[in-house]
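Participant: Could you look at this predicted model? Sequence included:
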Amino acid sequence: MSIATHWGSFVAVVDSGRLVRIEPRHDDPAPSPIGPGMVTAAEDSARVLRPAVRKGWLDGEPRAHGAARGADAFVEVSWDQAITLVSDELRRVRSRYGDSAVFGGSYGWASAGRFHHAQGQLHRFLALGGGYTDSRNTYSTAALEVILPHVIGGHPWSYQSRMPMWDEIAENCELVVAFGGLALKNSQINPGGLARHRTRDLQRRCREAGVRFVNVSPIRGDVAGFLDAEWLPVIPNTDTAAMLGIAHTMLVNGWHDEDFLRRCCVGFDRFASYLLGELDGIAKDAAWAARITGIGRDAITDLARRLTTHRSLIMVNYAVQRADHGEQPIWMSVVLAAMAGSMGRPGCGWGAGYATMDATGVARGRAFVATVPEVPNPVPDFIPVARIADALLRPGEVIDYDGGRLTLPELRLVYWCGENPFHHHQDLHRLTRAWQVPDTVVVHEAWWNTSAKFADIVLPVATSLERDDFAAGFSDPHLVAMPKVREPAGESRTDHHIFAALAARLGFEREFTESRSESEWVRHLYERTRAALGGDDALPGFDDFWRRSTAELPALTGPVPGSFEDLRSDPRRFPLATPSGRIEISSEEIDSFGYDDCAGHPTWFEPAEWLGADLSDRFPLHLISNQPASRLHSQYDNGDHSLGSKIRGREPVAINPSDAAARGIESGMVVRVHNDRGGCLAGAVLSEDVMQGVVQLSTGAWWDPVRPGVSGTLDRHGNPNVLTADRPCSRLSQGPSALSALVDVEPYDGPLPDVLAFAPPGLAPPG
């Protein structure tokens, strides 16, 4: 029986109604190892089996500014009582404080499936109920999403269809320079589902075609070994300085593409004045860049020469923009590609996010696939996604965002499903303080992870293994059936079932369900897709599709809006959706915002925390909190594959042998990673693949504080977000700056606490 997940499609082996194991599909050339671990996680002791309410909340203790949330016991209640509590609280908050006091906190990957999409279900329910405060952008790419429409125009994600695909790179490109690398581990995932993994083989085809790769990253392993990439270790958060040094070298040697810059771009003259030091007295030459980045002056000069004498492609990964002034490396990478001479040529130029998910660079997109119909939100208020703690702690404060001004709303009820904010958000001790502020936190969860333990009302939800649906991944040309392969654990229900029950209590069940059952919804969405694409000529009927397990979508055809090839050929006929119709090397619009942390052209701003800061005297290691190889964000941290990667039950932290020796650290030792924001335990791994002065601790280990709710308490399990700063990239995007954090590491010589991340909270008797 075929099943689909964010990390690929698998075969579920079921015996007498019991899920026995999950196996890779025979036609997947690079299956993810995460899938098989779903079996044990589906039945482990961390499952939420019945609705549960925090005891203090149920007993009517003060609901704001306390410290019990996260440390309190829970009382299990009936579904009828749980639905009554949630519906009554929604009525109370809306009537007393207004609809904007409800925050619809569904952000993130949730699970694959077109119908059982947590965010779509929650937002539809809240919108029909009167509205809610929403969030904007993503933790992954907030800076990129805001800056790119100013620079190249179009929808924030339209760049994915406008950049070269891997097959075009193999055929036409000679040199790829990847800032932030292109770690193959990240390509095992794809939002919405995935039929089969293709990135590995496409990358290999590029290398076999003779394409040379340069990895500009603090971590050698950020590219696959078979690419034989040249490694240029760069001090974290200095990518912009490296690009400026390359650009200056191009300019002073006359290697830049003057024709493209003149015809297809605006603002180069002003930017050139900045490069030459005419605006601030500092020439951004190779020697200047070398002092900042740790890359040698000769290497910078040579890279400038090769980029302009070869058919080249500048890649920039998402990690480099999750930092102080994260908009700058994205903007500067576009400018560097425009200068290099390959922008708008087949297989060359510029692209972002390659290998961050399997779809990126694999296909330009996919045909329309229906999803749960959206309902307009009557509440116009929103917050930038990473400013949730600010909104809770400082309601009424006015902040900048993309040229506008936002007033942070007063949030009284937080309704969260489909994501774990205690994974995504930075400075978890600050988030904990903020989390005590709202009157009520409602969470839908399948497991007792940190978000569930920090809620007031926890409603148990079925996993993707426990419901029918179909998957359609981002840019993936397949639909994959997702039949239920096991019964829901305990009293778990689907998100839709829960919202339908709440809607019935609140008087809009018919509007929410449209009088369809869940199975009817799944069929309806498939048939809507089929009809929109041409009926029998496009897709088989639903019953046939369900038997076959997969169906191939029709290929996309037609021009690509905002194509750089078209721009190069005729910028007047094919303008970009920018104010000038061209690539904005300097932006008058951004300049008019008057931000002191995001100028009108790409600029080097010194980060608050980096290895060149005074703070590095106390915390001399830069923390890279990148995506894990063993799970998707925090999903299935309790699965076999993630658990197997732990060291003495803790998340592994990679450290250069020289840094380890200076601290008396040996491989396999439990260490404390710490700074002024907090500390966590982790298992040391010594690796020459991590440059000296850097440590790498992946995100997603379920946060396990020794004393929940107490600021500064030690995390037993290895979550790096106890160490990262809750500080926006800039006033432009207000995105997260997780990769701007300094730490130190030391052997942990105290009594080793048990890891309780996967243990349920205490369950108290009612009353």
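Facilitator: The structure has been received and is ready for your questions.
Participant: C-alpha from now on. contacts and neighbour counts both.
Facilitator: Fine.
Participant: does residue 434 count as helix, strand or coil?
Facilitator: helix (DSSP: H, G, I helix; E, B strand; the rest coil).
Participant: Contacts only, for it.
Facilitator: Counting by Cα atoms under 8 Å, 6 or more residues apart in numbering, residue 434 makes contact with 389, 390, 392, 393.
Participant: which one of these is nearest residue 274?
Facilitator: Distance to residue 274 across the contacts of residue 434 (Cα to Cα) is lowest for residue 390, with 34.6 Å.
Participant: residue contacts, that closest one?
Facilitator: 408, 434.
Participant: That one - that's part of a helix, no?
Facilitator: Yes: assessed with three-state DSSP, residue 390 lies in a helix.
Participant: Next one: it from residue 27, what distance?
Facilitator: 47 Å (Cα to Cα, to the nearest Å).
Participant: Same check on residue 174?
Facilitator: Distance from residue 174 to residue 27, by Cα to Cα: 31 Å.
Participant: go on, residue 318?
Facilitator: 30 Å.
Participant: Which among the contacts of residue 434 count as buried?
Facilitator: Using 16 or more other Cα atoms under 10 Å as the burial test, the contacts of residue 434 include 389, 390, 392, 393 as buried.
Participant: Show me which of these is closest to residue 283.
Facilitator: Nearest member of the buried ones among the contacts of residue 434 to residue 283, counting by Cα to Cα, is residue 390, at 38.0 Å.
Participant: hmm, back to that, who has more neighbours, residue 318 and residue 27?
Facilitator: In terms of neighbours (other Cα atoms under 10 Å), residue 318 is the more surrounded of residue 318 and residue 27; the figures are 23 against 11.
Participant: Skip the chain neighbours and tell me the closest residue to that one.
Facilitator: Excluding its sequence neighbours, the residue lying closest to residue 318 (Cα to Cα, 6 or more residues apart in numbering) is residue 353, at 5.6 Å.
Participant: Can you get me a residue count around the one you found?
Facilitator: Neighbour tally, residue 353, other Cα under 10 Å: 21.
Participant: Ok, residue 106 next?
Facilitator: Residue 106 has 25 nearby residues by other Cα under 10 Å.
Participant: Isn't it up against residue 119?
Facilitator: Yes: assessed by Cα atoms under 8 Å, residue 106 is found in contact with residue 119 at 4.9 Å.
Participant: Quickly list what's touching both of the two.
Facilitator: Joint contacts of residue 106 and residue 119 (Cα under 8 Å, 6+ apart) are 417, 418.
Participant: Pull the number of nearby residues for residue 560.
Facilitator: For residue 560, using other Cα under 10 Å, the count is 13.
Participant: er, residue 15 I mean
Facilitator: Based on other Cα under 10 Å, the number of other residues close to residue 15 is 9.
Participant: go on, residue 533?
Facilitator: For residue 533, using other Cα under 10 Å, the count is 17.
Participant: Now do it against residue 23, distance only.
Facilitator: 32 Å.
Participant: okay, pairing it with this:
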Amino acid sequence: MTDVKRIPHASHWGAYYLIVEDGRIVGAEPFEKDPSPSPLIHSVAEWANPRRRIPAPMIRRGWLADRERSDGSRRGSDTFVQVPWDEALDLVSGEIRRVIDTHGNSSIFAGSYGWTSSGRFHHAATLMKRMLNLVGGYTDHVDTYSMAAGPVILRHTLGSDEACYARSSTMDTVVAHTETLVVFGSLSPRTAQTEAGGLSEHMLEGTLRALVAKGTKIVLVSPQRSDLPDWVPCDWWPIRPNTDTALMLALAHEIVAAGDEDRAFLKSHCSGADRFLAYLAGDPDGTPRSAEWASGITGLDAEKIRSLATRLPKTRSMVTVSWSLQRAQHGEQPFWAALGLAAVTGQIGLPGGGVAYGYGSSGGSGAPIGLGRSPGMSKGKNPTGSFIPVARIADMLLNPGAAYTYEGKTRHYPDARLVYWAGGNPFHHHQDLNRLQSAWARPETIIVQDPVWTATAQRADIVLPVATSVERNDIAANQRTNRYAAMKRAIAPVGQARSDFDIYAGLAERLGVAEAFTENRDEMGWLRALYEKSRSAAHEQEGFEMVDFDTFWANGHALVPTKRNYTYLADYRAAPDLHPLNTESGRIVLGSEQLAGLGHADCGPHPQWFPPSEWLGAPEAGERLHLLSNQPEGRLHSQLPDGPASRQHKREGREVLRLHPDDAARRGIAEGTRVRLSTARGACLAVARLDARVSRGVAVLPTGAWFSPDAKDGTEVAGNPNVLTADLPSSAFGQGCAANTCLVQVEPTDEDAAGADEAFAQFLSRST
């Protein structure tokens, strides 16, 4: 008799039920209360496919022979040896102890986003750091590839980065009050499918439909019309990439030139406004930041710019800025300039007015705000205090001891001898992957802990196989959801995979810190404790009665307290002296004395336009196209490449490059043509799709292809854009990644290199 079970679960793309038949996942059903479930849930069964899974603990053959003296350049081409778990854990704990004793804790670089799981307990990064902190610490990383430059500048100019995450104005205020919505970048359900920690309800599509029904005026400022759904009426302004700052400055200039600025707000709620206004007027170069000035930079019509500037202060206006805009050289500036524009209109702190960062960039941005305490493990305190900005990994590996600046301070890169990466894939996230590959050869030992053979795992010395979320129990939760979801184990672990907690508990025992790490709790003991702590906080702080753990686990979900109709900085607007910001002045900073003192050439004392090193307005741009590398539609980052949602958006097993038909015709490219993209940094293959919704001069290649360089000439065959992008910082202040500052050559090709599937098959046959 067939045994069929319907098991509640959740991932970054939402809550759902797994349909399990005789111990095998055969399908997925959406959570009944999700109004817009993500199609990505139907790819989850692929986690159980053993093809890409790491079957057992594996050791690189060259490292096993020579240990820390082995040839790191063999990573990625050497073969692996399977070993028992006890031997693998002995080797890992021995390396941790060796490096600590010989070089110090700061020589351990440990990182991850923990994207392997939305679970709050089996969170790879947190558990790894918890274990390492108990033995003296490690070198950490701060910020993310998705968000770095923007949050850094907002921490300085708004006093925190919460406007990017949990405390932005909820979008119900936009529906109720906003008359003019200016979208810089994207406002798309495509990117709102996912949220770190998981969501039980996807709300963006419903919000957009409400805005359409209300007739809200929407202006989309983006090189892609598809950054808003086709069914959302809007004025599309196909701006040149990386020039949004110039448009924001021009809008502010025109408002001031017309005498429509809110002088009282600038005086009472801002500091350094005179410095900012002087720059708009033309100080110090005598060039006013006018509509005509911006038109020459952005490629947009000056009269349209002036018309929008007239409308903004006379209607309730919200400016929303995508995370993607700060993933560029000088990425701090669009976030700061948007703040300056909103301040000039005087609408910050009004319902439906001001500025927001990240609507649509993740599923929780603009959603009701979770109150109380979200469940989660503590990583403890890192005794070393050592960290780097995450986008500077290659710089750290190549330049131990070198000085760099971050948030106004001079720091030095550690001498990283051991890299321990768990649940993440820098050979997806990082820029200039060929440079990273060279840097990756330098550490003495690299340990990777992951369920699957990612490009990073393929380039490790010790590889530990981890159970996916469907193979153990957890809780999905975050500060931007109205429900916690039970993530119940659906199937037995694949191969010899173990949970992250079990792996780190084994290492903690060998390192003498087992009791402090586990606190004498097992998996279900921890889940109960974490949930009940959140339940108590909801009662004590909000007077909200959550169901007890047993009821939650039986039902599969539990409501938590949330706040709707929230307006960011409303209290500050009403009484700035009673609610000062954590900035140099206690006010919104439009002109910074600290940044003036630092004298950074690429991040000045006020919002400012800096020409990027690569952009379409440069004379040397020639016939190159501006490459944008956005989130893929059919997966999250590089996860589940074989899932049906991912394969639906590929051709020939490669990523699809979208470009305007006119740009394609000039290059002899037709629909379905195989193309070669190249920069001085590297080259990759893709398949062309002609799309008039992409502005002229722009090419769009999503991130997430598994890095697969061809053995003959190094051409990346899967379509990974980060072989093309430059590994340079956003600025000396923010040190974020600058992936979207990139010009590429695009040409048809008849190269007959193996595709990504073949490349992975070759790895398996060669290496394991």
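Facilitator: Thanks, I have the structure now. Since we're looking at a predicted model, the values are computed, not measured.
Participant: Quick TM-score on the pair, please.
Facilitator: Once superposed, the chains reach a TM-score of 0.96 (TM-score structural alignment, normalised by the length of structure 1), with 759 aligned residues with a Cα RMSD of 1.9 Å.
Participant: Could you report the separation of the nearest residue to residue 536 of structure 1 once chain neighbours are set aside from residue 554 of structure 1?
Facilitator: Leaving aside its chain neighbours, residue 536 of structure 1 sits nearest to residue 530 (7.6 Å; criterion: Cα to Cα, 6+ apart). Applying Cα to Cα, the value for residue 530 of structure 1 to residue 554 of structure 1 is 10 Å.
Participant: With residue 580 of structure 1 instead?
Facilitator: Applying Cα to Cα to residue 580 of structure 1 and residue 554 of structure 1 gives a distance of 35 Å.
Participant: Centre-most residue in structure 2?
Facilitator: residue 146 (3.0 Å; Cα atoms, centre = their mean).
Participant: Tell me which residue of structure 1 lines up with that one.
Facilitator: Using TM-score structural alignment to pair residues, one finds that residue 146 of structure 2 aligns to residue 140 in structure 1.
Participant: Check whether that match really touches residue 318, as I assumed.
Facilitator: Yes: Residue 140 of structure 1 is within contact range of residue 318, at 6.9 Å (criterion: Cα under 8 Å).
Participant: ok so, going back, OK, contacts around the match of residue 146 of structure 2?
Facilitator: Here residue 140 of structure 1 is in contact with 318, 319, 322 (Cα under 8 Å, 6+ apart).
Participant: residues in structure 2 aligned with the longest helix along structure 1?
Facilitator: As assigned by DSSP state H, the longest helix anywhere in structure 1 is helix 79-97. The alignment of helix 79-97 of structure 1 onto structure 2 (TM-score structural alignment) spans residues 85-103.
Participant: Same question for stretch 369-389 of structure 1.
Facilitator: Counting by TM-score structural alignment, stretch 369-389 of structure 1 sits on residues 374-394 of structure 2.
Participant: Next, the buried residues of that stretch.
Facilitator: 374-376, 379, 382-383, 386-394.
Participant: of residue 530 and residue 554 of structure 1, who's got more company?
Facilitator: residue 530 (22 against 16).
Participant: What lines up with the more buried one in structure 2?
Facilitator: By TM-score structural alignment, residue 530 of structure 1 lines up with residue 535.
Participant: What helices and strands are in contact with the helix or strand harbouring its match?
Facilitator: Residue 535 of structure 2 belongs to helix 523-542 when assigned by DSSP states H and E. Secondary-structure packing of helix 523-542 of structure 2 (3 or more Cα pairs under 8 Å, 6 or more residues apart in numbering; DSSP states H and E): helix 549-555.
Participant: residues making contact with the helix it packs on?
Facilitator: Looking at what lies outside helix 549-555 of structure 2 - Cα under 8 Å, 6+ apart - the contacts are 486, 528, 531, 532, 558.
Participant: got the contact list for the second one?
Facilitator: Right, the one you point to is residue 528 of structure 2. residue 549.
Participant: what's the distance between it and residue 374 of structure 2?
Facilitator: Distance from residue 528 of structure 2 to residue 374 of structure 2, by Cα to Cα: 13 Å.
Participant: cool, the third one as well?
Facilitator: Remark: distance between residue 531 of structure 2 and residue 374 of structure 2 (Cα to Cα) = 8 Å.
Participant: can you check the fourth one too?
Facilitator: For residue 532 of structure 2, the distance to residue 374 of structure 2 equals 11 Å [Cα to Cα].
Participant: At which residues are the strands of the stretch 401-550 of structure 2 located?
Facilitator: For the stretch 401-550 of structure 2, the strands defined by DSSP state E, counting those that start in this stretch cover 403-406, 409-412, 418-422, 445-450, 462-465, 474-476, 483-487.
Participant: Take the ones you listed and write them to CSV, including distance to residue 166 of structure 2 and mean neighbour count.
Facilitator: CSV is the format used below for the strands of the stretch 401-550 of structure 2 (distance: least, Cα to Cα, whole Å; neighbours: other Cα atoms under 10 Å):
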stretch, distance to residue 166 of structure 2, mean neighbour count
strand 403-406, 24, 15
strand 409-412, 27, 13
strand 418-422, 25, 25
strand 445-450, 28, 26
strand 462-465, 33, 28
strand 474-476, 16, 29
strand 483-487, 15, 26
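Participant: Could I get those in a markdown table, plus columns for distance to residue 285 of structure 2?
Facilitator: Listed next are those as a markdown table, based on distance: least, Cα to Cα, whole Å:
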| stretch | distance to residue 285 of structure 2 |
| --- | --- |
| strand 403-406 | 28 |
| strand 409-412 | 29 |
| strand 418-422 | 48 |
| strand 445-450 | 51 |
| strand 462-465 | 56 |
| strand 474-476 | 53 |
| strand 483-487 | 54 |
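Participant: what lines up against residue 58 of structure 1 once you look at structure 2?
Facilitator: Counting by TM-score structural alignment, the partner of residue 58 of structure 1 is residue 64.
Participant: swap in residue 269 of structure 1?
Facilitator: Match for residue 269 of structure 1 (TM-score structural alignment): residue 274.
Participant: mind checking the SS state of that match?
Facilitator: helix.
Participant: so what corresponds to residue 309 of structure 1 in structure 2?
Facilitator: So, by TM-score structural alignment, residue 309 of structure 1 is matched to residue 314.
Participant: Count the neighbours of its match for me.
Facilitator: 12.
Participant: how close does it sit to residue 191 of structure 2?
Facilitator: Taken as Cα to Cα, the span from residue 314 of structure 2 to residue 191 of structure 2 is 31 Å.
Participant: The aligned residue in structure 1 for residue 468 of structure 2: what's it in contact with?
Facilitator: Superposed on structure 1 with TM-score structural alignment, residue 468 of structure 2 falls opposite residue 463. Applying Cα under 8 Å, 6+ apart, we find residue 463 of structure 1 in contact with 42, 111, 446, 488, 494.
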